[in-house]
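Student: pasting the structure only:
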C-alpha cells in the first residue's frame, strides 16, 4: 500500500513537471513575440517619435501633445520603420550592400563572446528561412556517440563521393540547446526513421526528453 502511494506521488510529480514544461514551451513563443513588439513600439516611441515631431514642427506642423497626436506620431514611426526595413532588404540584396554586410559580419565573428551569440542566432534564422525547402528534411535515429546508443538527428542533405557511395548529412543537436551539435556523414543504412515530426523532435530536445512522444 505504501509503495502504491509512493508511486502515485511520483507519477503526480511527473505529471506536474510535464504540464509545467508544456505550458512553458507554449508561453515562450508568445513571450518572445511580446518582447519584440514591445521593443519595436518602445524604439518608435522613444527614438523615432521625437524626430518625427521635430520634422513636422520644422515644416510648420505643430501637434499638441495629446493622446491622439501621440498615436498618429507613433503610427507614422511604425510606417517609417517598415519602410526602412524594406529598403534595408533592397540594399542588402545588391553588391555594395552585401560587401558592407560581409565586412561587419567578419568583425562580429572575430569578436569574443559576441561571435558565439551571433553565429548561433544566424544559424537558427538561416535554418528556418530557407526558401523553397525545409532545412530539416526528416528526423532519424543514428548511432552516436557510439554503436548501440541512439541519438536524434536531422537529415539536412545528401552528397556523393567519387560517384560511388552516397552519404546523407545528419545534424545531431545537443540538448537542451539545439543550436549547437555535430554534423556527421553516414549512409542510408546507418540511420533509422524515427516517425517523429521536426516539431516533436525539438520538443523532445528542449525538454531533455520529458516531452518525448
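Tutor: Alright, I've got the coordinates. Values in this document were obtained by computation on a predicted structure and should not be read as measured data.
Student: For the rest of this, base every contact and every neighbour count on C-alpha atoms.
Tutor: Noted.
Student: Can you tell me how far the most centrally placed residue in the chain is from residue 101?
Tutor: By Cα atoms, centre = their mean, the chain has its centre lying nearest to residue 124, at 4.7 Å. From residue 124 over to residue 101 the distance is 18 Å, taken as Cα to Cα, to the nearest Å.
Student: And for residue 178?
Tutor: Plainly put, residue 178 is 27 Å away from residue 101 if you go by Cα to Cα.
Student: repeat for residue 201
Tutor: Taking Cα to Cα, one finds residue 201 at 34 Å from residue 101.
Student: Also residue 56?
Tutor: Taking Cα to Cα, one finds residue 56 at 33 Å from residue 101.
Student: what do you get for residue 118?
Tutor: 13 Å.
Student: how about the helices of the chain, start to end?
Tutor: In the chain, the helices defined using DSSP state H lie at 2-43, 49-58, 67-93, 95-109, 114-128, 198-206.
Student: Below is an additional structure, to be compared with the one above:
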C-alpha cells in the first residue's frame, strides 16, 4: 500500500516539477535583474520601479533572438553546436532538445501534416497523428512513415512506424488538429 502511495507521489512530482522549476527559475531571473537595477534606478529617478527586471529580461531575450537570427551569430551558433555535439552525454540531450524545439517553432516544423491512421480495419478504428518523417530509408525501413500520436491532456505521445497505405492525410489546420487531439476530442473545430 505504501509503495503504491509513494509511486503516485513520484508521478505527481514528475508532473508538477517542470512547471515549478520553470516558474522558480523565471522568478529568480527577474528578482536578480531587479536587484541589480534597483539601486541605479533609485539613484536616477529617486524611487524604485518594481517589475523592471521583467521588462529588461523580455527586451534582452528579444534582442538575443534578433542577434541569433543575424549573420554575426551564425559562426557563434556553429561553434557552440560543434562543441555541444562532441560531448557524448551533452550530444544526446542537446540534439534531442534542438530537434524538439525546431519541430514546434523552427523552419522545418514537424507537426504540420495531420493524418488519420487505421489501426483496426475490422472495426474501422482510426487514430489521429502527425507525420514527422516521410521516409525511413535511412534506417532501413522502406514504405513506412514516422507518425507521432500526442496523448490527450498530457504533453506526451507515441511514435509509430506505419505502413503508408494505412495513412490518410487530413485537410485541416495542424494547430487545430493538435488542439483536438490534446483535448481528447473535446475541442470544437473553428
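Tutor: Structure received. Here the structure is a predicted model, which is why all the values come from computation and not from measurement.
Student: So the residue nearest to the centre of structure 1 is in contact with residue 177, correct?
Tutor: No. Taking contacts as Cα atoms under 8 Å, residue 124 of structure 1 lies outside contact range of residue 177: 11.5 Å.
Student: Give me the common contacts of those two.
Tutor: Shared contacts of residue 124 of structure 1 and residue 177 (Cα atoms under 8 Å, 6 or more residues apart in numbering): none.
Student: So what's the gap between stretch 76-83 of structure 2 and the chain middle?
Tutor: Averaging C-alpha positions (Cα atoms, centre = their mean, to the nearest Å) puts stretch 76-83 of structure 2 21 Å from its chain's average.
Student: in it, what counts as buried?
Tutor: Buried residues in stretch 76-83 of structure 2, counted by 16 or more other Cα atoms under 10 Å: none are found.
Student: Can you pull out the residues in contact with it?
Tutor: Outside stretch 76-83 of structure 2, the residues touching it (Cα under 8 Å, 6+ apart) are residue 68.
Student: For residue 174 of structure 2, give its distance to residue 105 of structure 2.
Tutor: 13 Å.
Student: which one of those two has more residues nearby?
Tutor: residue 174 (17 against 11; other Cα atoms under 10 Å).
Student: That one -> structure 1?
Tutor: Taking TM-score structural alignment, the alignment pairs residue 174 of structure 2 with residue 198 from structure 1.
Student: For that match, which non-adjacent residue is closest in space?
Tutor: Spatial nearest neighbour of residue 198 of structure 1, excluding adjacent residues (Cα to Cα, 6 or more residues apart in numbering): residue 139 at 6.4 Å.
Student: Next: residue 207 of structure 1.
Tutor: Counting by Cα to Cα, 6+ apart, the residue nearest residue 207 of structure 1 is residue 176, at 6.5 Å.
Student: One more: residue 56 of structure 2?
Tutor: Using Cα to Cα, 6+ apart, the nearest residue to residue 56 of structure 2 is residue 33, at 7.7 Å.
Student: distance of the residue opposite the one you found in structure 1 once aligned from residue 56 of structure 1?
Tutor: Superposed on structure 1 with TM-score structural alignment, residue 33 of structure 2 falls opposite residue 48. Going from residue 48 of structure 1 to residue 56 of structure 1 by Cα to Cα gives 12 Å.
Student: Compare these two (neighbour count), which wins?
Tutor: Using other Cα under 10 Å as the criterion, residue 48 of structure 1 and residue 56 rank with residue 48 on top: 19 against 14.
Student: so the more buried one touches residue 77, yeah?
Tutor: Yes. The pair residue 48 of structure 1 / residue 77 is scored as a contact, 5.9 Å apart, by Cα under 8 Å.
Student: Stretch 148-160 of structure 2: how far from the chain's middle?
Tutor: Counting by Cα atoms, centre = their mean, stretch 148-160 of structure 2 comes out at 12 Å from the chain centroid.
Student: before we move on, the earlier item: test my guess that the match of residue 174 of structure 2 contacts residue 136.
Tutor: Yes. Contact criterion Cα under 8 Å: residue 198 of structure 1 and residue 136 qualify, at 7.3 Å.
Student: circling back to that earlier point, tell me which of the helices of structure 1 lies nearest to residue 164 of structure 1.
Tutor: Closest to residue 164 of structure 1 of these is helix 114-128 (Cα to Cα; 29.0 Å).
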